[in-house]
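Enquirer: no sequence on this one, just coordinates:
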């Protein structure tokens, strides 16, 4: 059993897809006992992503493995009275319930927060939806379905991410799911902390739209303070210079040296003391006004050099980093030193595969993945055997 900081916390996980499972994966990595409750057909994400050759027929792809590692699985059909009764019994002994159904689904199942909190007053009930829950403020989009791309568009990311001619480009990772899921994990742990003193749970609600808007905080204050409407600006920053993606012989590098001290040091390192002495480039504000010129100067220096040569010259002196692909990241000694690559078993293959590790580091209570993702209903028999309601032990899932 994990000695993580959430050791002993019991979580009922009704989530599917990405935002909710990512949140409960964080809780599992932190040591919580996360029981994933799935419908008879399983989480729709089970077959998403690559499924390795030799996998058990009841196994899953890399997508499911990555965000459901370390959890247990039980099948309950919540469309039946028996299924909801079994869930309510599980809730009676749980600390947290997490769901990401569309608004109103849990109410129709007679499993609302209000109903479940009567069963367990100390329950922290958490949900993540595209546009939140009416309990926290009724959005006009409450009934709209949402995916990462939709939220990136509506909450501001696509409005400032793209080419300088204005064509929007989505952020590569599913940040419209992952950041809300991370925020929900913070909300859950905060509510658990408060409940230690009050003895009472509460309703925790994160809207994907809200979380991504908070992530785009710069556009809000920029518009409020200046009246400007921020637009896509390619790889440049509207407030900082240099803050650029620059060409190299074998790819691209990033250089970010907007402070005046770092700017002068950068000029020394690229053998351009004349730039450091130029009074028209002395401050960040001046460099932002002439950022095209700053970019051109740096690009002329970087273009004939390899990424390794640039890093050898600038590394540790000014903020610099190479644009890396997955293979380069996996080979980076930093990720090995920080245990950011984790090997997990894949059922039926006799092999392990790599998933991203846990960035939260603790000195006494390590947070790390507690094993592979579960097969569908893998832990159902033992969990149902502990339930007192009639028929609990008879359920069977075909694999």
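Expert: Noted; the coordinates are in hand. Nothing here was measured: the structure is a model prediction, and the numbers come from that model.
Enquirer: switch to C-alpha atoms for all contacts and neighbour counts from now on
Expert: Will do.
Enquirer: burial of residue 222, as a residue count?
Expert: By the measure other Cα atoms under 10 Å, the count of residues near residue 222 is 15.
Enquirer: let me fix that: residue 165
Expert: 10.
Enquirer: In contact with it, which residues?
Expert: Counting by Cα atoms under 8 Å, 6 or more residues apart in numbering, residue 165 makes contact with 232-233.
Enquirer: Look up how far residue 233 lies from it.
Expert: Look at residue 165 and residue 233: by Cα to Cα, to the nearest Å, they are 8 Å apart.
Enquirer: tell me, what's touching those two both at once?
Expert: Counting by Cα under 8 Å, 6+ apart, nothing touches both residue 165 and residue 233.
Enquirer: Okay, strands next: where are they in the stretch 251-399 of the chain?
Expert: 251-256, 320-322, 341-346, 351-356 (DSSP state E, counting those that start in this stretch).
Enquirer: Centre of the chain to the last one, how far?
Expert: Here the centre of strand 351-356 is set off from its chain's centre by 18 Å, with Cα atoms, centre = their mean, to the nearest Å.
Enquirer: second one coming, line it up with the first:
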């Protein structure tokens, strides 16, 4: 891929990041990767994830950034403000006047109690996009009976329907390995921010953007909604299978595990021929997806018996590129996969206090001219100065405001 610019598509967008833990920082991490200037506004003791780790053996604990913090705060800057104090609140308002976006994931009412709620900040900057991420949303968008409940990833996975359809066939619910109850809501909020910023650029009108973790996971589990509506069923855990497609499974090989998806008749025919069972293509029990789904136990038995006598590498060699298949990779496999290297999905960043860099996940969004990329390590606590940021942002703000092409501050602008 040839790039013609080093700046991302959100270059020039100024973001005040009041988030902590995973969901909110993932939102602002995406904005950072896309080129926004994200200022992490932290209390004197910093984001709680700064102390979680993990750390490498030999890293200086007084300087090193833990993996949790480094991964989702890369490329940001950090200032320290006590928003509960008059001085800190005043300085924050000064920054808001020249910012484009504020993102926070406090519990409902926290910002209002500090006098920094959306309506108050919008008076300072009518173009401001104010984005909030909470477990059960904000009353401005619809008051939830759970509005005051605290929530973490696992709670969102449970209540949003994900855990209820994930797990072995005996019905025992399972959460996902990654924190999708944080990461998916965070991703949706980033999308909401980008859409609202575009609206503000065209109209001069900012707005409040709200994503609830519960809502986001429910949207992720959209299949169970139409299954219940169309069929009147309550979906349960399906193991590694699929309620509508067959075969569509993760199965054991001689030396590992592999995903096999051949619900189309074309792919099933290739699979049958590779197993030296061409008769399966015309067998009425397996002739199409509906038939295979009705006889899924037999499909799994036949396919499972063949896979159990094949190495994972042999299956990949015989079916790769012909049938949708893929090995179940662990972290070591991923680090050794050429795809990951060629797609820049493992990125080395500086580790403060060490000459050896650390590796974090890269940006999956690719552009031809305005690349998204990891723009550096995470910030040390208070590494940047609020007054310096204010001067920088004010200069950019003034130059944009003076531009003959700048939009006005109303819908008629």
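Expert: Structure's in. What do you need? Source: prediction; values computed, not measured.
Enquirer: coming back round to it: turn the strands of the stretch 251-399 of structure 1 into a markdown table, including distance to residue 228 of structure 1.
Expert: Converted to a markdown table, the strands of the stretch 251-399 of structure 1 look like this (distance: least, Cα to Cα, whole Å):
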| stretch | distance to residue 228 of structure 1 |
| --- | --- |
| strand 251-256 | 24 |
| strand 320-322 | 30 |
| strand 341-346 | 42 |
| strand 351-356 | 38 |
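Enquirer: Give me the contacts around stretch 287-297 of structure 2.
Expert: 243-247, 263-265, 280-281, 284-286, 299.
Enquirer: Take these and write them to JSON lines, including neighbour count and distance to residue 105 of structure 2.
Expert: Formatted as JSON lines, the contacts of stretch 287-297 of structure 2 follow (neighbours: other Cα atoms under 10 Å; distance: Cα to Cα, whole Å):
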{"residue": "243", "neighbour count": "14", "distance to residue 105 of structure 2": "36"}
{"residue": "244", "neighbour count": "12", "distance to residue 105 of structure 2": "37"}
{"residue": "245", "neighbour count": "17", "distance to residue 105 of structure 2": "38"}
{"residue": "246", "neighbour count": "26", "distance to residue 105 of structure 2": "41"}
{"residue": "247", "neighbour count": "23", "distance to residue 105 of structure 2": "41"}
{"residue": "263", "neighbour count": "20", "distance to residue 105 of structure 2": "41"}
{"residue": "264", "neighbour count": "14", "distance to residue 105 of structure 2": "43"}
{"residue": "265", "neighbour count": "14", "distance to residue 105 of structure 2": "47"}
{"residue": "280", "neighbour count": "19", "distance to residue 105 of structure 2": "54"}
{"residue": "281", "neighbour count": "19", "distance to residue 105 of structure 2": "53"}
{"residue": "284", "neighbour count": "10", "distance to residue 105 of structure 2": "55"}
{"residue": "285", "neighbour count": "18", "distance to residue 105 of structure 2": "52"}
{"residue": "286", "neighbour count": "22", "distance to residue 105 of structure 2": "50"}
{"residue": "299", "neighbour count": "19", "distance to residue 105 of structure 2": "47"}
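Enquirer: ok, the residue mapped onto residue 269 of structure 2 from structure 1 - contacts?
Expert: In structure 1, the residue paired with residue 269 of structure 2 is residue 264, using TM-score structural alignment. Counting by Cα under 8 Å, 6+ apart, residue 264 of structure 1 touches 273, 275-276.
Enquirer: So which of these is the closest to residue 4 of structure 1?
Expert: The closest of the contacts of residue 264 of structure 1 to residue 4 of structure 1 turns out to be residue 276 (Cα to Cα; 49.7 Å).
Enquirer: Excluding chain neighbours, give the residue nearest to that closest one in space.
Expert: Among residues not flanking residue 276 of structure 1 along the chain, residue 264 sits closest, at 4.9 Å (Cα to Cα, 6 or more residues apart in numbering).
Enquirer: Also residue 210 of structure 2?
Expert: Looking at residue 210 of structure 2 with Cα to Cα, 6+ apart, the closest residue is residue 132, at 5.1 Å.
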